[in-house]
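>>> No letters, just coordinates:
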C-alpha cells in the first residue's frame, strides 16, 4: 500500500472520529432549546459537554491539518470552492466556544438567553453545514480543471446536499440525547432516553433516504460493486443503527451511545471509501477530480508525517480516553456548585 493511500485512509478515519466525538456535544447544543425546562437543566447540559467539547474539536483541526499537509491541492481547492459554508462553520464554532465561557459571567436571564442562542446556532449550523458539505463531496462538486467552482452556495443546497445536512443533524441530535442520558440522573435522564427513542426512527428514515439517493444520484456504490467485501462497512453501520435501539430499550445507555458512535463512524467511512481514490470529485468531468495521485504531497513529506502521527496520535487517543473516563460520572445538582462548573 503506497503512502498516498495510507494517508487517504487516515484522512477518512480522522473525519469519522471527529464526527463521533464532536457529534454528541453538537447534538446536545442542538436539542437544548427544545429540551431544557429550566436554567438548572441547561447548566446540566452545558456541564455534560463541558469537559469534552474543546478536546473533541482538536480532531477537526487534525483532520483539516492532514488535508493541508498530505493533500495541499485538495485543501486549496476545498477552501476555495466551499469558502462560504466553511466560513459559516468557522464563525458558528467560534460563537459556540465563546458561549461556554461567557454564559455565566453576568447573572441576567437576557444575557444567558443570548449565549444559549449562540450555543444553539453554534451547534445546529455546524451539524447542518458539515452534512451539506460532505454530501456534496460524495456527489461531486462542479469544479473545473483549475479547481474553480461553477456555482455558489445555492448550488450546494441541492436535494442531496440538504438530505446529507438533515441526516447529520438527526444523527448528532440522537447521539447527543444518548450522551445526555448517560451523563444525567432522574427526570432529565428519563426524558433524554425518551427523546433518543423518538429520534431513532427519524435517523433510520433519513439513513434509508440518503442511501437511496446515493444509489440514484452518485457513484458512491461503484467501488462497492467492484469489491463486494466493502459492503461490510455498510453492514456495520446498519448493525450500529439496530444495536443503538436494542441497547437503549435494555437500559444500557452507554452501550447504546457506543453503537451510535459505530453508526456515525461507519456512515462517514462509507462515503469516504465510496469516493476513493478521489478526495474532491468533480461533477463536471471525472478528469477534473482531485485524487491521491494529483494532489498529494511528496513521498518524503508523507513519510515524515506518518512517523509523527504514529507517535502523537496514540498520545491524543490516550488523553481522550482518560478524559472520558475521568468525567464519566453523571452531572448532579451538587456538581453545579463547583467553581469550575458552567
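Okay, I see it. Model, not experiment: these values are computed from the prediction. Numbering: from 1, shown residues only.
>>> Every contact and neighbour count from this point should use C-alpha atoms.
Noted.
>>> now what about the host helix or strand of residue 232, what contacts it?
Counting by DSSP states H and E, the element that carries residue 232 is helix 231-249. By CA atoms under 8 Å, 6 or more residues apart in numbering, the list of residues contacting helix 231-249 from outside reads 193, 197, 200, 204, 224, 253, 255-267, 269-270.
>>> for residue 182, what are its contacts?
Counting by CA under 8 Å, 6+ apart, residue 182 touches 189, 253-254, 330.
>>> May I ask which of the residues you listed has the most neighbours?
The residue in the contacts of residue 182 with the most neighbours, by other CA atoms under 10 Å, is residue 253 (22 neighbours).
>>> And the closest residue to that residue other than its chain neighbours, how close does it get to residue 13?
Using CA to CA, 6 or more residues apart in numbering and skipping the chain neighbours, the partner closest in space to residue 253 is residue 182 (6.0 Å). Noted for residue 182: a distance of 25 Å to residue 13, by CA to CA, to the nearest Å.
>>> Against that first model, consider the following:
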C-alpha cells in the first residue's frame, strides 16, 4: 500500500499531540499537585518553579498541532473546533489564566494575592487535564456528523460515559506524571512525599487506563492499537516499579512512554478516519477527504523537515540548562518573591 502525504501528515499531527501530552501532561500534573502535595506557600513555590522555565515552551506543541491540523486537514479542523467549541474555549481560557497566574503570582508578597493566583493555577491545570481526555475520547468514539460533514450534535452529546472515563484517565495519569516529575526535580521532604503520592496514584491510573483503553480496543481497535495498548500498560507498571525503587529518571521516562503509547493507540484506532460520524459511517471525515491539496502538503513537509529539528533541539537545550533540582532552601522566605 502506497503512503500518501495526507497519511504522513496524519502521523505527524499524532506525533505533535503525543509530544504535547507528554510535556504538558507533567506541568498540568504539577499545577494539580500544588494543593494535595504542597503543605505551605514555600512548597507551592517550589513546585511552580520546577516548571517555571518550561511550561510556555510545552504549549508550543499545542499551537503547532492546532496550526498543522488547520493547514493539512482544514475540514478536520473546522468540524473539530466547531463541534467541540465550548470545551476547547474553556481550555483556551484556562491556558490564558494559568499563564497570567504564573507571571503575576510573585508580583506582590501578600498571602491572599498569592493564594488567589495559586487557586487559578490549580483549577486551570485540573480542568484542561480532564477536558483533553474527554475531547479525544469523543473524537475516537465518533460524534454526530451530518451528510454535509458538519457537527450536528450539542454539548450533551459530548458528555457520555466513555468521554468522562477518558477525561478521568488523563487527569489522573497527568497528575501521576507530574508527581514523578516533582520527585525528579526536587530535594528534601517534598521529594519523598511526591514519590509516595505517585506510588498511591499510579494504581488508580493503571485501573483507569485498562478500562478506557480496553473499551477503545473493543469498540474500534485493531492489531496496531492493541500493540500500543500493551506498551502503554507495561510502561505504566514499570514506572510504578521504578518509582518504588527510587529510580526517578526511569520512572519519569516510563510514565511519559505510557502517555505517548496511549495517545498513539487512540490515533491508531482512529485512522483512516479523523472524525468518525456516529450517525452514519458514510458521513465520517477521513484523512484523505479532509486533507489539503497535495501541493500544500508538499510545501508543509519541506518547512516541517527544516523547522521541527531546530525547535526540538532548542527545547531539549532548555531542559538541559534547567535540569538541577530545587528545594525549599532555594526560596527566599521573607518576601515570598
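Nice, thanks for sending it over. Computed from a prediction, not measured in an experiment: that's the story for all the values here.
>>> Whichever residue in the second structure pairs up with the residue nearest to residue 253 of the first structure sits in which helix or strand?
Using TM-score structural alignment as the criterion, residue 182 of the first structure maps onto residue 184 of the second structure. Using DSSP H and E, residue 184 of the second structure maps to helix 161-185.
>>> That helix vs the first structure, average distance?
With mean CA distance after the TM-score superposition for the first structure, helix 161-185 of the second structure departs from the first structure by a mean of 0.3 Å once superposed.
>>> What's the first helix or strand after that helix?
With elements assigned by DSSP H and E, the helix or strand that comes after helix 161-185 of the second structure is helix 189-220.
>>> Could I get the full set of helices for the first structure?
3-35, 39-49, 53-70, 72-81, 83-102, 109-139, 153-156, 159-182, 186-217, 222-226, 231-249, 253-275, 292-295, 299-326 (DSSP state H).
>>> Let me know which of the ones you listed is tucked in deepest.
helix 159-182 (a mean of 26; mean count of other CA atoms under 10 Å).
>>> now the angle between helix 186-217 and that one, please.
On the basis of axes from the mean of the first three to the mean of the last three CA atoms, to 10 degrees, helix 159-182 of the first structure is oriented at 160 degrees to helix 186-217.
>>> Tell me which residue of the first structure lines up with residue 321 of the second structure.
Counting by TM-score structural alignment, residue 321 of the second structure lines up with residue 326 in the first structure.
>>> err, residue 118 of the second structure, not the other one
Residue mapping for residue 118 of the second structure onto the first structure gives residue 116, with TM-score structural alignment as the criterion.
>>> cool, residue 272 of the second structure as well?
Under TM-score structural alignment, residue 272 of the second structure pairs with residue 277 in the first structure.
>>> contacting residues for that match?
5, 8, 291-292.
>>> One more pass at 6 Å, please.
291-292 (CA atoms under 6 Å, 6 or more residues apart in numbering).
>>> And for residue 73 of the first structure?
By CA under 6 Å, 6+ apart, residue 73 of the first structure lies in contact with residue 295.
>>> and what of residue 174 of the second structure?
Contact partners of residue 174 of the second structure, counting by CA under 6 Å, 6+ apart, are 25-26, 29.
>>> What's the separation between the match of residue 272 of the second structure and residue 295 of the first structure?
As judged by CA to CA, residue 277 of the first structure and residue 295 of the first structure stand 11 Å apart.
>>> for residue 41 of the first structure, same thing?
Using CA to CA, residue 41 of the first structure is found at 48 Å from residue 295 of the first structure.
>>> and if you look at residue 288 of the first structure?
Separation of residue 288 of the first structure from residue 295 of the first structure (CA to CA): 11 Å.
>>> follow-up on the earlier one: how about the contacts of residue 174 of the second structure in CSV, adding distance to residue 89 of the second structure?
Listed next are these as CSV, based on distance: CA to CA, whole Å:
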residue, distance to residue 89 of the second structure
25, 19
26, 22
29, 21
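>>> now, which of those residues sits nearest residue 69 of the second structure?
Minimum distance to residue 69 of the second structure across the contacts of residue 174 of the second structure is 20.5 Å, recorded for residue 25 (CA to CA).
>>> quick one, what contacts the counterpart of that closest one in the first structure?
Residue correspondence to the first structure (TM-score structural alignment): residue 25 of the second structure is matched to residue 23. If you count contacts by CA under 6 Å, 6+ apart, residue 23 of the first structure has them with residue 172.
>>> please redo it, this time with the cut-off set to 10 Å
Applying CA atoms under 10 Å, 6 or more residues apart in numbering, we find residue 23 of the first structure in contact with 16-17, 29, 53, 56-57, 123, 126-127, 168-169, 171-176, 261, 264.
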